[in-house]
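J.: how would this look folded up:
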Amino acid sequence: MALEAGAIKKEVILDVGKSKGRNKKDGGETETGCWVSTGRFFGSFIFSRTKVDSSTSGPAAPFESNSTNEKSRDQPVASLGSSTITSNTGSTSSTSKLSISSTLKFSEELNVASKLRKFTFNELKLATRNFRPDSILGEGGFGFVFKGWVEENGTAPVKPGTGLTVAVKTLNQDGHQGHKEWLAEIDLLGHLSHPNLVRLIGFCIEDDQRLLVYEFMPRGSLENHLFRRSLPLPWSIRIKIAFGAAKGLAFLHEEAQRPIIYRDFKTSNILLDTEYNAKLSDFGLAKDGPAGDRTHVSTRVMGTYGYAAPEYVLTGHLSSKSDVYSFGVVLLELMTGRRSMDKRRPNGEQSLVGWARPFLGDKKKLYQLIDPRLEGHFSVKGAEKAAQLAVRCLGRDPKARPMMSEVVEALKLLPNLKDMASSSTFFKAMQVDSARSNPNASNGIGMQAASKQRNGHPTSPYPHPLQSPKPNVKES
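T.: This is a model prediction of the structure:
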């Protein structure tokens, strides 16, 4: 979730296989036995072995900021497999022994794009006001992310609210994601540029410090807006976000110089700018796609429970169609307002894909699938087309899933559809029937119809549910 301006979270990799080693399979490298489970964590804001000043009397730089931190209220998602924590490299050892030797080897390990800025640790310490807790934007498996301010075209720190607002991601040297993932992020984003990929501005490698500097995404993550905000995202913005995220994946799969499999497509890794344009972030798990006539690469199973394609979980065979499946899950989350996995729901509803499948192929049941907070303010044809697309993306046979360029084309026309379900006679009739049969429904149109009547019109249980969030161009 790299740059999210909200949720505080930590991902751990859990060993679910018997083998922790590497072997060769199908002519490629095989990595076995790991899985990422998403949990919530907030502890000490200072990452280990840093050069952060211990004084709490004030910021390291002579300026103040009003930035605040929003803690996550989500419950942990249940993990799969054992709780043995390992590193992403397949080793049980920590990356805490990074030293100046790796700094000397850096130029040999990676040909960094010249457009990236090289920051010193002290510059980033001052830019984030000594990594103060109220500068924290969030946390991922890599480490904490801090908000900072630097020169528009340089590396020097500046006063909050001036210059360029950035997100500084630190390497937690006791965490599971280490130098290898740090290099992978630079290797990928240092050479790629696309409107739907978050922009990497620069990096810092100094002694045992590893930091990455990104553009700041003022609206945070899609996860935040879908699951933590009381104000629901309007249907049109949901489709816009799906369209932008699909274009990002299509670029990685089909337009980049070498095909890239994202491998961790989920709502927390989709970040939003002031106009709700979607950008993909956090490329630490990204992997080169198969070369030549190969259909997949064999790799250790990594990702987030609930989003990973079933054939990848079972076999370790990774392809671009694995990302397509993950996109189908996120599309369902956008349509339903439900999480991919939610252990708080009744049995049979905890897995979003399993719960939603019976609704996707039935137009009469489709209304029960759409997020009830929208209260019928969604396009009927748009919902039908989105459901058809989700079915294709979630197909059990990966070969039958569409390419992401096809997904982009399918989504392109959806924003122009204006046939609102709230104006449909069929929808109104279903409201009444659902309210009679299940007046206390927690998901679906029953809750809408069961709301109190006032002057013949239903009163919404959600205040101003269709008010679009106003863009806020102020980033400080």
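
J.: Going by C-alpha atoms from here, please, whenever you check contacts or count neighbours.
T.: Noted.

J.: which residues touch N153?
T.: With Cα atoms under 8 Å, 6 or more residues apart in numbering as the criterion, no residue contacts N153.

J.: and it, how far is that from S437?
T.: 62 Å (Cα to Cα, to the nearest Å).

J.: Helices along the stretch 101-250 of the chain, start to end?
T.: For the stretch 101-250 of the chain, the helices defined by DSSP state H, counting those that start in this stretch cover 121-127, 179-189, 222-227, 235-250.

J.: Can you tell me what sits against the shortest one?
T.: Okay, so that is helix 222-227. Residues contacting helix 222-227 (Cα under 8 Å, 6+ apart): 6-7, 232-233, 267-272, 334, 337-339.

J.: would you list every one of the helices in the stretch 251-400 of the chain?
T.: 310-315, 320-336, 352-360, 363-366, 380-393.

J.: re the thing from before, looking at the helices of the stretch 101-250 of the chain, which is nearest to V16?
T.: helix 179-189 (20.5 Å; Cα to Cα).

J.: tell me the centre residue of this structure?
T.: N269 (1.7 Å; Cα atoms, centre = their mean).

J.: so what's M404 up against?
T.: Shown in contact with M404 (Cα under 8 Å, 6+ apart): 246-247, 249-250, 253, 324.

J.: Leaving out sequence neighbours, find the closest residue to M302.
T.: The spatial neighbour of M302 that comes closest, neighbours along the chain excluded (Cα to Cα, 6 or more residues apart in numbering), is W35 at 4.7 Å.

J.: returning to that earlier point: JSON lines for the helices of the stretch 251-400 of the chain, including distance to M430 and mean neighbour count?
T.: Below are the helices of the stretch 251-400 of the chain laid out as JSON lines (distance: least, Cα to Cα, whole Å; neighbours: other Cα atoms under 10 Å):
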{"stretch": "helix 310-315", "distance to M430": "35", "mean neighbour count": "15"}
{"stretch": "helix 320-336", "distance to M430": "17", "mean neighbour count": "26"}
{"stretch": "helix 352-360", "distance to M430": "15", "mean neighbour count": "17"}
{"stretch": "helix 363-366", "distance to M430": "9", "mean neighbour count": "14"}
{"stretch": "helix 380-393", "distance to M430": "14", "mean neighbour count": "21"}
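
J.: Here is a second sequence; please produce its structure as well for comparison:
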Amino acid sequence: MVSNKWRRSLLGERRLWLNSYCANNGADNIACLCPPGFDFVDPNQPNKGCKLNFSIDSDCFLKGANDNYMISTLENTVWERDEYEVLTPVSEEACSKACLEDCYCVVAMFRDQTCFKPKLPLRYGMKNSSSPTKSFVKVRLTNTKNVITKKIGKELLITGVVLIAFSLVIFASSGYLIYTHQIWSLKVMTSQDCPPDVLGDINLTSFSYDQLAVATDDFMEEIGKGASGRVYKGSLPENGGKEIAVKRLEKLVEDGEREFQNEMKIIGRTHHKNLVRLIGFCCEGSHRILVYELMKNGSLGNLIFKDKKQPSWKVRTKITLEVAKGLHYLHEECETKIIHCDIKPHNVLMDESMSAKISDFGLSKLLKPDQTRTYTIPRGTRGYEAPEWHRNNTPVTTKADVYSFGILLLEIVSCRKNVDLSAPDDEIILMDWVQRCYEAGELKKVVGEVEVNLEELEKMVKIGLWCVQTETDSRPTMKQVILMMDGTIVTPPPPSPNSSANN
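T.: Here you go, the predicted model:
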């Protein structure tokens, strides 16, 4: 869609102008602007590109949330193809509507009855009168109450004040009812222990709150913090001083209880050397606490992103294989399939012998015995989520974990994050940069100065690129990944991520 000539003119000094679009006003005068809903990162340096001036995540999934947004149209405007979804054949109106109703769509491009939903950041934006592409940009509606107030008459203003006062009364009453409902829910929950169906299939130690308070010295030493709660270091005096990690859930009543039960059901019935072991729990009153074996070397994220001394190539391949085996166990060897749904470096922990163990099953999906796919709301962490999470009416399978594993593999190989805004412009998106290095035969750039067997490096990169294919059927299973890693089967060259869409 974007010509090489335009790229050369636009880049000039290797600038990408992320999330902006540019037009040639003649005499080599290129002017770049932000699309609606975007602002310059630095108004004094427009070449740094643009950023969204609103966040969609906060209210997108609420009923009627589409009323908070509108579509702004940019004629003859196109960005480089890097889409997470392609719709065809569709009309212009259907393309615009599809973006408006998709929580993860910010821009959609329409051309020849085809609708492209590109991933952010947008790159190589161009406005050219000869381009047949029309772009639709999702924009949050602004508050126009002040403008309306100036135009309406005095009588309507008074009426509005009365209505607002009445609304405040209703709001206060509703707030009181919601508050009392929450208190009632908490009382119901605190009046009983864990439901029998949660504890029926697991064999874990039940701790009292006082026992864990003593074990952690009143939750003194915090060693981790996540969206659902905090993790503290402790030891069990009655078990020879065995060191433990105590995860104390602190979210709202419903969410905390749901994640607690989910993790109990899933990890309580799994037994594998590459999964964190759950030792016990506390389900006393309002306290929801999980007790794990202590992982003394912290998270994989700290190891590959923060430690000054990066792991050797041998350690990187060992960790990758261990994570693959843990996922294969969840997908194929458990009594029922389990989709982890949140594979990322900080959910892989390292024990004292530097073995990798998958952790944090709060968002996982436990499938029924005869079930291979499920429909559920998007879950996980941005940057690691498979494209199918964002497609309407598309089932999710264990291949969603395979995609996340592919991103993780590339991060382990390169010891850098999948999105790094401090990197050179053409290296910001790890997956795209690695793909270009692979196609150019320059994979040594990916690992820098680390000593590595180039054949092994190429094999690992090819596996990673297979795992991040857009179409689920193109991705391997975790069993196939393991067989490719140990050389049992040959790893074929992967296609370009967008080759199917381009064809």
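
J.: can you put the helices of the stretch 101-250 of the first structure in CSV and add distance to K97 of the first structure?
T.: Below are the helices of the stretch 101-250 of the first structure laid out as CSV (distance: least, Cα to Cα, whole Å):
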stretch, distance to K97 of the first structure
helix 121-127, 18
helix 179-189, 10
helix 222-227, 34
helix 235-250, 35
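
J.: of all those, which lies closest to L14 of the first structure?
T.: helix 179-189 (16.7 Å).

J.: Show residues contacting the closest one.
T.: So helix 179-189 of the first structure is contacted by 88-89, 95, 98, 110-112, 171, 199-200, 210, 212, 282-286 (Cα under 8 Å, 6+ apart).

J.: cool, and stretch 351-363 of the second structure?
T.: Residues contacting stretch 351-363 of the second structure (Cα under 8 Å, 6+ apart): 259-260, 262-263, 266-267, 273-276, 294-298, 300, 319, 322-323, 326, 340-342, 347-350, 379-380.

J.: Just the buried ones from the contacts of helix 179-189 of the first structure?
T.: 88-89, 95, 98, 112, 171, 199-200, 210, 212, 282-286 (16 or more other Cα atoms under 10 Å).

J.: aligned partner of E181 of the first structure in the second structure?
T.: Taking TM-score structural alignment, the alignment pairs E181 of the first structure with E259 from the second structure.

J.: Tell me how many other residues crowd its match.
T.: Neighbour count for E259 of the second structure, taken as other Cα atoms under 10 Å: 20.

J.: Among the contacts of helix 222-227 of the first structure, which are located in strands?
T.: Using DSSP state E, 270-272 are the members of these that sit in strands.

J.: what's the nearest residue to H331 of the second structure if we skip its chain neighbours?
T.: K337 (4.9 Å).

J.: right, and the one you found touches D370 too?
T.: No - K337 of the second structure is not in contact with D370 according to Cα atoms under 8 Å; the separation is 9.2 Å.

J.: The two: who's more crowded?
T.: Just comparing K337 of the second structure and D370: by other Cα under 10 Å the higher neighbour count belongs to K337, 23 against 8.

J.: What lines up with the more buried one in the first structure?
T.: Aligned partner of K337 of the second structure by TM-score structural alignment: P259.

J.: for its match, what are its contacts?
T.: 252-253, 288-290.

J.: Quick one: map E215 of the first structure onto the second structure.
T.: Checking TM-score structural alignment: E215 of the first structure goes with E293.

J.: what about that match, distance to G301 of the second structure?
T.: 19 Å.

J.: Repeat that for G200 of the second structure.
T.: With Cα to Cα as the criterion, G200 of the second structure and G301 of the second structure are 35 Å apart.

J.: do the same with V147 of the second structure
T.: In terms of Cα to Cα, V147 of the second structure sits 49 Å off from G301 of the second structure.

J.: same check, this time on Q480 of the second structure
T.: Taking Cα to Cα, one finds Q480 of the second structure at 25 Å from G301 of the second structure.

J.: Could you do K399 of the second structure as well?
T.: K399 of the second structure is 22 Å from G301 of the second structure, by Cα to Cα.

J.: do T398 of the second structure as well
T.: 23 Å.

J.: Likewise for K154 of the second structure?
T.: 60 Å.

J.: Between those two, which is the more surrounded one?
T.: Using other Cα under 10 Å as the criterion, K154 of the second structure and G301 rank with G301 on top: 22 against 11.

J.: What's the match for F207 of the second structure in the first structure?
T.: For F207 of the second structure, the aligned residue in the first structure is F119 (criterion: TM-score structural alignment).

J.: returning to that earlier point: I'd say the residue nearest to the centre of the first structure and S221 touch.
T.: Yes - counting by Cα under 8 Å, N269 of the first structure touches S221, with 6.7 Å between them.

J.: The contacts of helix 222-227 of the first structure into JSON lines, with extra columns for distance to M447 of the first structure?
T.: Output for the contacts of helix 222-227 of the first structure, formatted as JSON lines (distance: Cα to Cα, whole Å):
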{"residue": "G6", "distance to M447 of the first structure": "29"}
{"residue": "A7", "distance to M447 of the first structure": "28"}
{"residue": "P232", "distance to M447 of the first structure": "15"}
{"residue": "L233", "distance to M447 of the first structure": "18"}
{"residue": "T267", "distance to M447 of the first structure": "26"}
{"residue": "S268", "distance to M447 of the first structure": "28"}
{"residue": "N269", "distance to M447 of the first structure": "31"}
{"residue": "I270", "distance to M447 of the first structure": "30"}
{"residue": "L271", "distance to M447 of the first structure": "31"}
{"residue": "L272", "distance to M447 of the first structure": "30"}
{"residue": "L334", "distance to M447 of the first structure": "19"}
{"residue": "G337", "distance to M447 of the first structure": "14"}
{"residue": "R338", "distance to M447 of the first structure": "15"}
{"residue": "R339", "distance to M447 of the first structure": "19"}
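
J.: Of these, which is the nearest to Q388 of the first structure?
T.: Of those, the one sitting nearest to Q388 of the first structure (Cα to Cα) turns out to be L334, at 14.2 Å.

J.: Now that closest one. Nearest residue, chain neighbours left out?
T.: What sits nearest to L334 of the first structure in space, not counting adjacent residues and going by Cα to Cα, 6+ apart, is R238, at 6.1 Å.

J.: Kindly report the same for F61 of the second structure.
T.: C103 (7.2 Å).

J.: I'd like to know how many residues surround the one you found.
T.: Neighbours of C103 of the second structure (other Cα under 10 Å): 18.

J.: likewise V407 of the first structure?
T.: 25.

J.: Give me the distance between K287 of the first structure and K24 of the first structure.
T.: 16 Å.
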